[in-house]
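Trainee: Just need the structure, nothing else, for what follows:
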Amino acid sequence: MHPTRRHFVLRSLGASALLATTARSWAAGYPDRPITFVCPWPAGGTADMTMRALCGAAAKQLGQTIVVENKAGASGMLGLKALASAKPDGYTIGQIPISVTRFSQLGTVQIDPLKDLTYLARTSGQAFGIAVRTDAPWKTLKEFVAAAKADPGKLTYGSAGIGGATHVGMEEFALAAGVQFNHIPYKGGAPALQDLMGGQIDALADSSSWAPHVKAGKLRLLATWGEKRTQDFPQTPTLREQGFDVVVDAPNGIGAPKGLDPAIERKLREVFKAAAASPEFTSACDKIDAPLMYLDGPDYEKYVAATYKKETVLIERLKLKELMAKG
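Mentor: Presented below is the predicted three-dimensional model:
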């Protein structure tokens, strides 16, 4: 090798080694300042409550504060876009709504979930269900379906928005039942619940916002949407038990922007694994009847990829692009 060329190669190798050593040293000192956790939902909601409990447990492990920043809007996609666009230095992490696998294909958000994110952990699911008022004429899901068949498009239901888990889950159920509902989209589950209580809509498809009202005897729960019956409402059968092969649990997960240092990624995966098993987090999940669904980062990434494929089929089968175009 030419002396000048050899000198250049050796110098380059030395610089690379120095950079690698510096990166390892920097990662070893992580974190040396507070971490921002982007929650793509409003403060006080079920996702916010569980994520704050999770971050509190993780902060103890890290020896640093984790500041929860609520960036709500666009069915969780506003906050996720902010997360994906952040510097991949480990100081901005956040919740990844699984609906990104659907919204990215519908064009609602310019994120490729298979390329633009680092997956750290899947943590817990959600308890979804169909609720009606106790003075409603339908005592069972069977009666509700029969009424919908008798008068297609008359029965109304509210959801947290077009294209979200509750809207898609309800439409998937309608397809399986061979019925047609009149969907009334809201800007969240809370206003939809309020209108159900006030008699403006016939039914509500939502996560466990209905729970306290069911317990108080003001609402009737016709079905839950998980693999198994919920802990708080064991008397209510699932959709699958009632003959409709539909399961919706929309699990929450934790992630970071793409390009995270591998050493920092490993550390965060270890920390959130411990946090997901902590009394603080499990207690917060118990309060809203949310099932624990932990997966480590690599397995969570495989789950997202599988969900992406499932959503491709669902978008076509439910004609979601057409539904969203109608508004």
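Trainee: Could you use CA atoms for every contact and neighbour count after this?
Mentor: OK.
Trainee: Run through the strands of the stretch 51-200 of the chain in chain order.
Mentor: For the stretch 51-200 of the chain, the strands defined by DSSP state E, counting those that start in this stretch cover 66-70, 92-97, 117-124, 129-133, 156-159, 182-185.
Trainee: Give me the buried positions along the first one.
Mentor: By neighbour count, with 16 or more other CA atoms under 10 Å as the criterion, the buried positions of strand 66-70 are 66-70.
Trainee: what's the nearest residue to Thr156 once chain neighbours are set aside in contact with, if anything?
Mentor: Excluding the flanking residues, the one nearest Thr156 by CA to CA, 6 or more residues apart in numbering is Asn182, at 4.5 Å. When contacts are counted by CA atoms under 8 Å, 6 or more residues apart in numbering, Asn182 touches 153-157.
Trainee: who's in contact with the closest residue to Lys87 other than its chain neighbours?
Mentor: In space, and not counting its chain neighbours, Lys87 is closest to Pro257: 7.0 Å by CA to CA, 6+ apart. Counting by CA under 8 Å, 6+ apart, Pro257 touches 83-88, 92-93, 116-118.
Trainee: ok, back up a step: between the contacts of Asn182, identify the one with the most neighbours.
Mentor: In terms of neighbours by other CA atoms under 10 Å, those top out with Tyr157 at 24 neighbours.
Trainee: which residues does that one contact?
Mentor: By CA under 8 Å, 6+ apart, Tyr157 lies in contact with 181-184, 201-205.
Trainee: Take these and write them to TSV, including distance to Asp249.
Mentor: Formatted as TSV, the contacts of Tyr157 follow (distance: CA to CA, whole Å):
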residue	distance to Asp249
Phe181	21
Asn182	23
His183	20
Ile184	21
Ile201	24
Asp202	23
Ala203	19
Leu204	16
Ala205	13
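Trainee: Just the buried ones from those residues?
Mentor: Applying 16+ other CA under 10 Å to these, the neighbour count classes 181, 183-184, 201-205 as buried.
Trainee: Could you dump these into CSV and include distance to Cys39?
Mentor: As requested, those are arranged in CSV below (distance: CA to CA, whole Å):
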residue, distance to Cys39
Phe181, 32
His183, 27
Ile184, 26
Ile201, 29
Asp202, 31
Ala203, 28
Leu204, 24
Ala205, 22
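Trainee: Please provide the structure for the following sequence as well, for comparison with the first:
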Amino acid sequence: MRLIHSRAPATGPRGRNASVVLAAIIALALPTAAFSQAWPAKPVKVVVNFPPGGAADQIARSLAQPLQEALGQPVVVENKSGAGGNIGGEAVAKAAPDGYTLLMSSGGMVSVNPHIYPKMPFDPAKDLVPVASAARVLVFLVTQPAFPAKDAKGFLAHLKANPGKLSFGSPGNGSSPHLAAEMMKSQAGVFATHVPYRGAAPALTDLLAGQLDFLFDPGVAIPHIKAGKVKVLAVGSLRRSPLFPDVPTLDEAGLKGFDADTVFGFYAPAGTPTQVIARLNLEINKALALPGPRERIAALGGEAAPMTPEQFRDKALEDGKRFGKVIREQKIVGD
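Mentor: Coordinates of the predicted model:
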């Protein structure tokens, strides 16, 4: 008769191997569990890879306070701009993966920059992990009030009648406003001179001063639009903005399928514990439901866009394909 043992023997090679494997699993699990329980034990830094005053900066600061209250630790926002967001991105990619350094960026750094910077000092897809989406940011085609065109169709006609005579600004080569303008130029068959800046706010300053003819604005010009200092002609999205329901999209103006929307959000260094990422995603999504952040994002003409880290990653991949096509066609390179 065969005896059936209720448990594996404690001695012998098989028993010793099982014990070793079990001990290894416990040893690996304990530090992670202990880390996630202790985190956060000190301030969390959020690096914004664009200058103060821009959309990324405003979104980060609107979420810092509710995130601080949820985590029980200070959340400090720090701006590290330059190279289309690469400087701030690299700083976070090379930071310790301990949950205390995060990045707030436009989606462009992940989905666009690898197409325009052949020698990036880091790989966004490998060195950063998505934490939480924050907002879908629209871009608005804006001009000075004295611009001769009164609507989007008239603007495109004016541009076509004056090839190379008009100039537009952007937050930098490869930024979503820059790509929006290049998409428009390609689809409409027009030409205008691009003037890159280090952020949306400086570009807007020069538009207000009459140094530029137009630009695609990621929301920082909205107070000036409402004050009558800037004229908005179209929305670079597939649907109209709730802020300006009477302003048509470029799709409606004849550029079929025109979509220059991007998603801004948080990233962490690769290797950051999954428990920490899950906690941050939960708290950021909760904060996006609060009136303060939602109103700040809406004031930029955007929409709160809570997602799981996986959904956020998939969105970046989708945008990378869409914008990559424009970059190749227009031969866009980084600064």
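Trainee: on that earlier part again, so what does the residue nearest to Lys87 of structure 1 match up with in structure 2?
Mentor: Under the alignment by TM-score structural alignment, Pro257 of structure 1 pairs with Pro269 in structure 2.
Trainee: if I look at its match, how far off is Val195 of structure 2?
Mentor: 32 Å (CA to CA, to the nearest Å).
Trainee: and the counterpart of Gly174 of structure 2 in structure 1, what does it touch?
Mentor: Counting by TM-score structural alignment, Gly174 of structure 2 lines up with Gly163 in structure 1. Residues counted as contacts of Gly163 of structure 1 (CA under 8 Å, 6+ apart) are 102-103, 320, 324.
Trainee: And Val76 of structure 2, by the same measure?
Mentor: Contact analysis of Val76 of structure 2 by CA under 8 Å, 6+ apart lists 43-46, 64.
Trainee: Show me these that map onto strands.
Mentor: Among the contacts of Val76 of structure 2, DSSP state E puts 44-46 in strands.
Trainee: Now rank these by neighbours and give me the top one.
Mentor: Within these, most neighbours by other CA under 10 Å means Val46, with 24 neighbours.
Trainee: rewinding a little: and the buried residues of strand 66-70 of structure 1, which two are furthest apart?
Mentor: Ile66 and Asn70 (12.7 Å; CA to CA).
Trainee: Which helix or strand contains Ala27 of structure 2?
Mentor: helix 12-38 (DSSP states H and E).
Trainee: Please point out which parts of that helix sit buried.
Mentor: For helix 12-38 of structure 2, using 16+ other CA under 10 Å, the buried residues are 35-36.
Trainee: quick one: it to structure 1 mean distance?
Mentor: Comparison of helix 12-38 of structure 2 with structure 1 after fitting gives an average deviation of 3.9 Å (mean CA distance after the TM-score superposition for structure 1).
Trainee: and the contacts of Val76 of structure 2 as TSV, adding distance to Lys315 of structure 2?
Mentor: Output for these, formatted as TSV (distance: CA to CA, whole Å):
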residue	distance to Lys315 of structure 2
Pro43	30
Val44	26
Lys45	25
Val46	22
Ala64	24
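Trainee: which position in structure 1 aligns with Trp285 of structure 2?
Mentor: Careful, residue 285 of structure 2 is Asn; it's not Trp. Asn285 of structure 2 maps onto Lys273 in structure 1, by TM-score structural alignment.
Trainee: Quick check: that match vs Lys258 of structure 1, distance?
Mentor: Using CA to CA, Lys273 of structure 1 is found at 20 Å from Lys258 of structure 1.
Trainee: Excluding sequence neighbours, find me the nearest residue to the aligned partner of Asp112 of structure 1 in structure 2.
Mentor: Mapped onto structure 2 by TM-score structural alignment, Asp112 of structure 1 lines up with Asp123. Among residues not flanking Asp123 of structure 2 along the chain, Pro114 sits closest, at 7.7 Å (CA to CA, 6+ apart).
Trainee: Distance check, the one you found against Gln330 of structure 2.
Mentor: Applying CA to CA, the value for Pro114 of structure 2 to Gln330 of structure 2 is 15 Å.
Trainee: out of these two, which sits in the busier spot?
Mentor: Neighbour totals were compared for Pro114 of structure 2 and Gln330, and Pro114 leads with 20 against 14 (other CA under 10 Å).
Trainee: contacting residues around that one?
Mentor: So Pro114 of structure 2 contacts 120, 123-124 (CA under 8 Å, 6+ apart).
Trainee: which residues touch Lys165 of structure 2?
Mentor: Lys165 of structure 2 touches 192-193, counting by CA under 8 Å, 6+ apart.
Trainee: same question, the one 5 residues further on
Mentor: With contacts taken as CA under 8 Å, 6+ apart, Ser170 of structure 2 has the following neighbours: 177-178, 194-197, 199-200, 203, 215-217.
Trainee: distance of it from Phe35 of structure 2?
Mentor: 42 Å.
Trainee: and if you look at Lys226 of structure 2?
Mentor: Taking CA to CA as the measure, Lys226 of structure 2 falls 48 Å from Phe35 of structure 2.
Trainee: Look at the aligned partner of Gly243 of structure 1 in structure 2 and tell me its secondary structure.
Mentor: Counting by TM-score structural alignment, Gly243 of structure 1 lines up with Gly254 in structure 2. Three-state call for Gly254 of structure 2 (DSSP: H, G, I helix; E, B strand; the rest coil): coil.
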